[in-house]
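A.B. asks: Everything below, folded, please.
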Amino acid sequence: MGNISRLPGTAEHHWLWQEDAACRELGSRLFFHPVGERGPDSEERDAAAKEVCARCPVRRECLQHALEVQEPFGIWGGLTEQERRRLRAAGRGRKRSAVSASASA
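C.D. replies: This is a model prediction of the structure:
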């Protein structure tokens, strides 16, 4: 689980998007890899999970949640752990560039 201090709180409206998730009735096995899973098995499971995400009406909300809480495990919003880390790192790089550019102006 991500850092719980980043969770949006207990108010129901923070979580309502989950009711419309395409994965809601599928369980977690497809979205979270078992210990030691590597190679083709991992790639196949990830691809199957991403297919579910591709047709999900709340994909954007799911990904936003995972990024905000820095969810360290599983497929969220169609992205793996590594893909989300790269996305966050790219965002930090853009922020640093903008700060540097404004500081030198």
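A.B. asks: drop to CA atoms for contacts and neighbour counts, all remaining ones
C.D. replies: OK.
A.B. asks: ok, residues contacting the longest helix along the chain?
C.D. replies: Across the chain, the longest stretch assigned as helix under DSSP state H is helix 81-104. Helix 81-104 is touched from outside by 67, 71-75, with contacts defined as CA atoms under 8 Å, 6 or more residues apart in numbering.
A.B. asks: Proceed likewise with the subsequent sequence, for comparison:
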Amino acid sequence: MADLYWTNRAACRAADPDPFFPLIWDGRHQPAVRICSGCVVRPRCLEWALESGEPDGVWGGTTPAERRRLRRLPRLKTST
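C.D. replies: Next comes the predicted model:
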């Protein structure tokens, strides 16, 4: 049976969640960003966080502030 859930392949699946959800954004999240950098589902994770409006934590290698900036960028329209 094929793996239907991208989260099952996430590099963070077995990682300590603390760096992904720091109480203070003073660099404590950098271990999480490093884990994300080599993750095969990073693009899908970031897409989910942007679509869902996830306000907390490191998702797809981005901080909440980085995702807020990304959401403000104009979207490119693709023709079909």
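A.B. asks: What's the TM-score once they're superposed?
C.D. replies: The TM-score (TM-score structural alignment, normalised by the length of the second structure) is 0.82; 75 aligned residues with a CA RMSD of 2.0 Å.
A.B. asks: just the contacts of helix 81-104 of the first structure now: which is nearest L16 of the first structure?
C.D. replies: Relative to L16 of the first structure, the closest of these is L67; by CA to CA it sits at 17.5 Å.
A.B. asks: For the closest one, which residues are in contact?
C.D. replies: Counting by CA under 8 Å, 6+ apart, L67 of the first structure makes contact with 84, 88.
A.B. asks: Apply 7 Å and report the result again.
C.D. replies: L67 of the first structure sits next to R84 when contact means CA atoms under 7 Å, 6 or more residues apart in numbering.
A.B. asks: Trace it over to the second structure, please.
C.D. replies: When the second structure is aligned by TM-score structural alignment, L67 of the first structure is paired with L50.
A.B. asks: before we move on, what about G78 of the first structure?
C.D. replies: Here G78 of the first structure is matched to G61 in the second structure, going by TM-score structural alignment.
A.B. asks: what number of residues lie near that match?
C.D. replies: 23 (other CA atoms under 10 Å).
A.B. asks: just R42 of the second structure next, same as before
C.D. replies: Applying other CA under 10 Å, we find 22 other residues in the vicinity of R42 of the second structure.
A.B. asks: Looks like it contacts T62 (just checking).
C.D. replies: No - counting by CA atoms under 7 Å, R42 of the second structure stays clear of T62, with 9.8 Å between them.
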